[in-house]
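Q: no sequence for this one, just the structure:
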């Protein structure tokens, strides 16, 4: 017998899959990149130590 939590996880995975189908993989990828860049910008703006390590603008 399947655990109720397993059933819920399967249903959530199906919903995520349906959402990806609805938005399209290409648009989803674009949005992930947008959020990543926004996060980097936010970290840079809030950092008292300078640029974020690994940022392409960093001259390390």
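A: Yes, it's here. This is a predicted model, so every value here is computed, not measured.
Q: From here on, just use CA atoms for contacts and neighbour counts.
A: OK.
Q: Any buried residues in the longest helix seen in the chain, and which?
A: In the chain, with assignment by DSSP state H, the single longest helix is helix 25-46. Residues of helix 25-46 classed as buried under the neighbour-count rule (16 or more other Cα atoms under 10 Å) are residue 44.
Q: The structure to be compared is supplied as follows:
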């Protein structure tokens, strides 16, 4: 089963400053957001679903 992390779990696992440091390190290591997989917007009956896939090295996420 894929773990589900709500906002509180994410805050406990990663502080805002640690998140900034991780993103900065990824960008300095060569991550190019402009070359990433295209983002997609899917209309729903009560809004829209924004899918923002990304990959770096051997890791991927949505």
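A: Right, received. Where do you want to start? In this text the structure is predicted, and so the values were computed from the model without any measurement.
Q: TM-score of the superposition?
A: The TM-score (TM-score structural alignment, normalised by the length of the first structure) is 0.34; 29 aligned residues with a Cα RMSD of 2.7 Å.
Q: what's the spacing between the longest helix of the first structure and its chain's center?
A: Remark: helix 25-46 of the first structure is offset 8 Å from the chain centroid, using Cα atoms, centre = their mean, to the nearest Å.
Q: do you know how far residue 15 of the first structure is from residue 27 of the first structure?
A: When distance is defined by Cα to Cα, to the nearest Å, residue 15 of the first structure is 17 Å away from residue 27 of the first structure.
Q: What of residue 18 of the first structure?
A: Residue 18 of the first structure sits 14 Å away from residue 27 of the first structure, taking Cα to Cα as the criterion.
Q: Then residue 9 of the first structure?
A: Distance from residue 9 of the first structure to residue 27 of the first structure, by Cα to Cα: 25 Å.
Q: now swap in residue 44 of the first structure and tell me
A: Looking at residue 44 of the first structure against residue 27 of the first structure, where the rule is Cα to Cα, the gap reads 26 Å.
Q: Could you do residue 7 of the first structure as well?
A: Shown here: residue 7 of the first structure relative to residue 27 of the first structure, a distance of 29 Å by Cα to Cα.
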